[in-house]
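A.B. asks: here you go, sequence then predicted model.
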Amino acid sequence: MCTLNQEKDAIEIQRLPVNSEEQVFHDWTIKYTKSHILHSICSSSEKCKDPASQCLLCVYTNTLELPHLPEMVFPNNKLILKHNSGAWIEFNALDALKKVCNGKQNLKVACSEEWKETRAPENLMEKIKPFDWTFSSDYRGTVSDIAVVTPTEERINIEKLKEKEKILFYQELMLYEDELHDNGISSCTIKIVSYIFHSSHCYARKFTK
């Protein structure tokens, strides 16, 4: 909800509540925040001229430099896993979208060739969007400076996952979603599952259809 403010070029945007929860699991503290989608208008064009005072929309627009953002972005949806040593890994929409390629991508929908056959050649003009409009991202989380990420041959123990355990903590967070101009859907979600005895699992899922 937006209302006009007497201050020039300022728009008051209703602050919706942010849902959050925190759980301690062995040496890890798991915390998430969850709230509404990114507003589609700038709250104050004057204040946003100062990089330190930018609204969330301007932060995303200026940081990512994409032709446009996904239809739904959830800037307050974050998952943080923090170890007692001080190391942490975080999942958030801004860093996930930083992984989207903003170079030219020759991507076409499945029905593009059939559509072209129904059009006169003189009315066709090849256009390549200047970025990956499916918002594909290989985002694997944002890690702290003291965390060390190393390659490993270790694999997930599938048999262990089959064991039935009581779930201590579960949450699914949507980072962003877009319907690709009614040609499908693209989404990025994070899931966290903690079992009461043995382990926690975090899943980063990028889905495009």
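C.D. replies: Yep, that arrived.

A.B. asks: drop to CA atoms for contacts and neighbour counts, all remaining ones
C.D. replies: Noted.

A.B. asks: longest single strand anywhere in this structure?
C.D. replies: The longest strand of the chain (DSSP state E) is strand 167-178.

A.B. asks: isn't I11 right next to T3, touching?
C.D. replies: Yes: I11 lies in contact with T3 (C-alpha atoms under 8 Å); the separation is 5.9 Å.

A.B. asks: so for these two, which sits in the more crowded spot?
C.D. replies: Remark: of I11 and T3, I11 carries more neighbours, 17 against 11, as counted by other C-alpha atoms under 10 Å.

A.B. asks: ok, now how distant is C111 from C2?
C.D. replies: Per C-alpha to C-alpha, to the nearest Å, C111 is found 39 Å from C2.

A.B. asks: more neighbours: which of the two?
C.D. replies: C2 (12 against 9).

A.B. asks: separation between the more buried one and L81?
C.D. replies: Distance from C2 to L81, by C-alpha to C-alpha: 34 Å.

A.B. asks: compute the inter-axis angle for the helix or strand that contains I80 and strand 167-178.
C.D. replies: Using DSSP states H and E, the element containing I80 is strand 78-83. What separates the directions of strand 78-83 and strand 167-178 is an angle of 140 degrees, with axes from the mean of the first three to the mean of the last three C-alpha atoms, to 10 degrees.

A.B. asks: use this one as the comparison:
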Amino acid sequence: MTTVPPPQTPAPASIPNMSNNLNPKYSINKTPNVHTIQIGQWEIETIKKPILNGKEIDSAEKSLNLPLPEMTFGNNSLRLTYLPSSQASSSYQIQEGGSDQIHLKFDSIEALAGVATGEGWEQRVGGGVQVSMADKWKTKSSSNSFSGDSPIPSKPVKPHDWTFSTCYSGSISGSTSSSFKPSPTHSLPLALLARQDPNLDRILFYDDVPLFEDELHDNGESILNVRIRVMPHSFFILSRLFVRVDNVLFRIHDVRIYHSFGSSEIVKEISGMEVGYDQVKRHLEKPSDLSPLTDINWVYQKMLSLSASSSVSSSIQSNKPWPGLGKRVEVFKLPKSDLDSIHDTLGNVKLS
């Protein structure tokens, strides 16, 4: 008789040993556009610069074959470098391209590369929003100076998702197997991340990096940004796409990444929700005050309670659903450090 194993229950990611992480060695360097923290085997860098200029816009639009959002922070990024060897010294002379390095990145141009384009993208990819403004957006000028008072240009641009609903979740590179793998047995340590101990959970480094913003021809907004906080025991990243199409729908696509310093895993949770505009609007305390609908945190909380039992009418979207919906967890295994490899080798030595 075959015994069926019990179903696996997701377990929290590695919980740090607090006694070893109260006072980690770290250094911070700040310039007007670049902030960096070096902690343990990690170098974490945020770059924040002005929106792209005209020449940069032309180059990016040609590369992506996509009209850019009104505010594209094409030089902004969050970059994390992991060096699993003795080279991660106090001097931290990390050189790009090291064979044993891992690079984790969130970048605005990479994110926009995930926007659906091409003839028939609505049916091929899914998630097309069918409203009257969509036809105007199909002929939107590639110039970021376009305003609602200007004539609609007659020359159409490449068909694209005018809400910029990218499902971008960052990129990772640097090893022969640089990819996150699906895991049914991992979850984020939510209790730890929600804890606010002034000593154990003090914020050593924090930044909020905008990647792009667009007002969707004054009919809503599409915003993508990425935040990071570094604590003595771990780092946590939240990348959030927020889309509001007035009188149509709300969309949120979240990417959460957690790593406990000293552990061998990076855990990524990707989740997406879509709820009808009126369903969220009904929860306003004052129906005449629409300002909460522009508060991303307020809308997010309402969507959490509604998304399980709500759906967006097929009359305002393509037949194929938006691919960003749902939730999944993925894990990346970090390469072992030189010291770990030595320990493993010694552990396998058998004395006769």
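C.D. replies: Great, that's in hand. Given the structure is predicted, the values throughout are model-derived calculations rather than measurements.

A.B. asks: against structure 2, where does the longest strand of structure 1 fall?
C.D. replies: Aligned by TM-score structural alignment, strand 167-178 of structure 1 falls on residues 203-214 of structure 2.

A.B. asks: try stretch 23-38 of structure 1
C.D. replies: Under TM-score structural alignment, the match for stretch 23-38 of structure 1 is residues 37-52.

A.B. asks: I'd like to know which elements the longest helix along structure 1 is packed against.
C.D. replies: Using DSSP state H to define each element, structure 1 has its longest helix at helix 56-64. Using 3 or more C-alpha pairs under 8 Å, 6 or more residues apart in numbering; DSSP states H and E as the contact criterion, the elements in contact with helix 56-64 of structure 1 are helix 93-97.

A.B. asks: buried sites along the helix it packs on?
C.D. replies: A93, L94, D95, A96, L97 (16 or more other C-alpha atoms under 10 Å).

A.B. asks: ok, which stretches of structure 2 are helices?
C.D. replies: 54-64, 108-112, 121-124, 132-137, 190-194, 277-281, 296-306, 338-347.

A.B. asks: quick one: which of those helices is nearest C167 of structure 2?
C.D. replies: With C-alpha to C-alpha as the criterion, C167 of structure 2 lies closest to helix 108-112 of the helices of structure 2, at 7.8 Å.

A.B. asks: tell me the counterpart of R328 of structure 2 in structure 1.
C.D. replies: R328 of structure 2 maps onto no residue in structure 1, with residues paired by TM-score structural alignment.

A.B. asks: ignoring the adjacent residues along the chain, who's closest to R328 of structure 2?
C.D. replies: I270 (5.5 Å; C-alpha to C-alpha, 6 or more residues apart in numbering).

A.B. asks: distance check, V115 of structure 2 against L68 of structure 2.
C.D. replies: 10 Å.

A.B. asks: please read the previous query as pertaining to V275 of structure 2.
C.D. replies: Taken as C-alpha to C-alpha, the span from V275 of structure 2 to L68 of structure 2 is 25 Å.

A.B. asks: of V115 and L68 of structure 2, which one has the most company?
C.D. replies: Higher neighbour count among V115 of structure 2 and L68: L68, with 25 against 20, using other C-alpha under 10 Å.

A.B. asks: wait, C58 of structure 1 sits on L38?
C.D. replies: No: at 10.5 Å, C58 of structure 1 and L38 do not qualify as touching, with contact defined as C-alpha under 8 Å.

A.B. asks: for T134 of structure 1, what are its contacts?
C.D. replies: D178, L180, S186, T208 (C-alpha atoms under 8 Å, 6 or more residues apart in numbering).

A.B. asks: switch the cut-off to 10 Å
C.D. replies: Listed by C-alpha atoms under 10 Å, 6 or more residues apart in numbering, the contact set of T134 of structure 1 reads 70, 100-101, 105, 107, 177-180, 184-187, 207-209.

A.B. asks: how about D254 of structure 2?
C.D. replies: 167-169, 224, 226, 238-242, 269-273, 324, 327.

A.B. asks: what's the neighbour count on the closest residue to R256 of structure 2 other than its chain neighbours?
C.D. replies: Nearest residue to R256 of structure 2 in three dimensions, chain neighbours excluded: L238, at 4.7 Å (C-alpha to C-alpha, 6+ apart). For L238 of structure 2, the count of nearby residues is 19 (other C-alpha under 10 Å).

A.B. asks: so L238 of structure 2 sits against Y206, correct?
C.D. replies: No: using C-alpha atoms under 10 Å, L238 of structure 2 is not in contact with Y206; the gap is 11.5 Å.

A.B. asks: mind listing the shared neighbours of those two?
C.D. replies: R227, I228, R229.

A.B. asks: burial measure for I158 of structure 1, as a count.
C.D. replies: With other C-alpha under 10 Å as criterion, I158 of structure 1 counts 8.

A.B. asks: could you do the one 10 residues further on as well?
C.D. replies: The local packing count at L168 of structure 1 equals 13, with neighbours defined by other C-alpha under 10 Å.

A.B. asks: same question, the one 3 residues further on
C.D. replies: Under the neighbour criterion other C-alpha under 10 Å, Q171 of structure 1 is assigned a count of 15.

A.B. asks: go on, D338 of structure 2?
C.D. replies: Around D338 of structure 2 there are 12 residues (other C-alpha under 10 Å).

A.B. asks: cool, the one 3 residues further on as well?
C.D. replies: Counted by other C-alpha under 10 Å, the residues lying close to S341 of structure 2 total 13.

A.B. asks: repeat for V131 of structure 2
C.D. replies: Using other C-alpha under 10 Å: V131 of structure 2 sits among 14 other residues.

A.B. asks: same question, W115 of structure 1
C.D. replies: Neighbours of W115 of structure 1 using other C-alpha under 10 Å come to 9.
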